[in-house]
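1. predicted model and sequence below, questions to follow.
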Amino acid sequence: MTKSSNIFLVGASRGVGREIAHYLIRQNLPVKALLRSETSRAELDAIGVQVVLGDAINASDVERAILTDEPIHTVISTLGGLPTDTERPDYLGNKNLIDAAVKAGVKKFILVTSIGTGNSVKALSPQALVALGPVLVEKEKAEQHLIASGLTYTIIRPGGLKSEPATGNGVLTEDTRIVGSIHRADVAQLVVQCLNSERTNNKILSAVDKNMLFTQTDFVEFSLD
């Protein structure tokens, strides 16, 4: 991917998405971010992110942002709902993004979901599944829509997220049994490393900090090289 290629980021107002925005800018990569409100605009403007206002749940907002004269190389979505949302964007928002990305001829779509989604469901405890079940169903629908879209994709499923600075110990694995914690900044680094890694094309990968596993399970780290 060249420096002139554009990255379209959704979820940049908080959490992993905000960490990704900062990390991309530090790598001198041009970023356009879709924001639902003005709340986080000043921070993103200040670091050099091009901000477009719109709601991912509104398909026309998404198309207006993605289908422009400037071709989008990669879409990165960390879209997830808040408990206060009346309509969760986990599936519908991502569906709109995926559909628009297909129309725009996007080269790669990186979707950040969660351990416990799809075939990693057995990694979670029964208590966690009770709490997260409805959200995981929506995230799995988004994953399946992306896989069926024909886009080149990478799906990253982080474990329990923490807000402390990056440890550098974040790893990816195809092992669906793995569960643990990981700092949001480490997830951001892994996501950005996947941009140019052809080995991650059409892969579903769990992301954990190798020093913060919930159970000591031997697993094979996924190599990006």
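-> It's in.
2. please make it C-alpha for all contacts and neighbour counts, starting now.
-> Will do.
3. how many neighbouring residues does His145 have?
-> By other C-alpha atoms under 10 Å, 16 other residues sit near His145.
4. quick one, what contacts it?
-> If you count contacts by C-alpha atoms under 8 Å, 6 or more residues apart in numbering, His145 has them with 95, 98.
5. next, the one to line up against it:
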Amino acid sequence: MKVFVVGSNGQIGKQLVHLLKQSDQHTVRAMVRKEEQAEAFNKIGVETVLADLEGSVDGIAAAAEGCDAIVFAAGSGGHTGADKTLLIDLDGAVKTVEAAEQLGIERFIMVSALQANNRENWNEKIRPYYVAKHYADRILEQSKLTYTIIRPGGLLNEPGTGKVAAGENLERATIPREDVAGTILAALTEEKTFKRSFDLVSGDRNISDALKSL
């Protein structure tokens, strides 16, 4: 499966690109915004394409043409205002869904946020981010795509353990970004994740078993 990774230069995206490159089951195309980002991936033999989530749906579709699956792992980042959150985490995500539909790419994985589906449990400090994630997820769920929405808890830069908990209404907790990337990789072909959304935090089950039990 050729996987188009949106947000390849982000912390989860970079780890996912490396996992896909090492995989004997998949190939990868990394979408980035800047030439220097593309050069860094090209140096390690990763196919890249320049495109911008603030651009057109047609531009995103042209970048993803020929791929079999799309992973949306982009984010405006913690240092931008609510305007960028709206443009990237909401509109950028929806434009990517529209591009997938336009191309007939059915498999789509969205990286969301823990309990984004439940307004009562949103983190008040980053409420605009949760609003963006909530509605982007809802639009994906209403599409005809074979979607998976992964809602990770607080993201850590420490090494992954390969052990997670996946399910609905999980308690607020943390998870290494490496384990989120590993979960995305496993979810690509795990049918138990098709047309499903779930919270994801560190736990005591290996990733494959956790996803099979959804």
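-> Right, received. Where do you want to start? Just so you know, these numbers come straight off a predicted model, no measurement behind them.
6. so what's the aligned partner of Val97 of structure 2 in structure 1 up against?
-> In structure 1, the residue matched to Val97 of structure 2 (TM-score structural alignment) is Ile98. By C-alpha under 8 Å, 6+ apart, the contact list for Ile98 of structure 1 reads 109, 145-146, 149.
7. rerun at 7 Å
-> The contact partners of Ile98 of structure 1, taken as C-alpha atoms under 7 Å, 6 or more residues apart in numbering, are Leu146.
8. in structure 1, which spans are helices?
-> For structure 1, applying DSSP state H gives helices covering 15-26, 41-47, 59-66, 89-104, 126-148, 184-194.
9. format the ones you listed as TSV; extra columns: distance to Lys203 of structure 1.
-> Formatted as TSV, the helices of structure 1 follow (distance: least, C-alpha to C-alpha, whole Å):
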stretch	distance to Lys203 of structure 1
helix 15-26	20
helix 41-47	30
helix 59-66	24
helix 89-104	16
helix 126-148	10
helix 184-194	10
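10. out of these, flag the one nearest Gly159 of structure 1.
-> In terms of C-alpha to C-alpha, the element of the helices of structure 1 nearest to Gly159 of structure 1 is helix 184-194, at 9.5 Å.
11. nearest spatial neighbour of the residue mapped onto Gly162 of structure 2 from structure 1, chain-adjacent residues omitted?
-> Aligned counterpart of Gly162 of structure 2 in structure 1: Gly168 (TM-score structural alignment). Computed as C-alpha to C-alpha, 6 or more residues apart in numbering, the closest residue to Gly168 of structure 1 that is not its neighbour in sequence is Asp186, at 6.3 Å.
12. how about the one you found, what's its match in structure 2?
-> Matched by TM-score structural alignment, Asp186 of structure 1 corresponds to Asp179 in structure 2.
13. contacts only, for that match.
-> By C-alpha under 7 Å, 6+ apart, the neighbours of Asp179 of structure 2 are 160-162.
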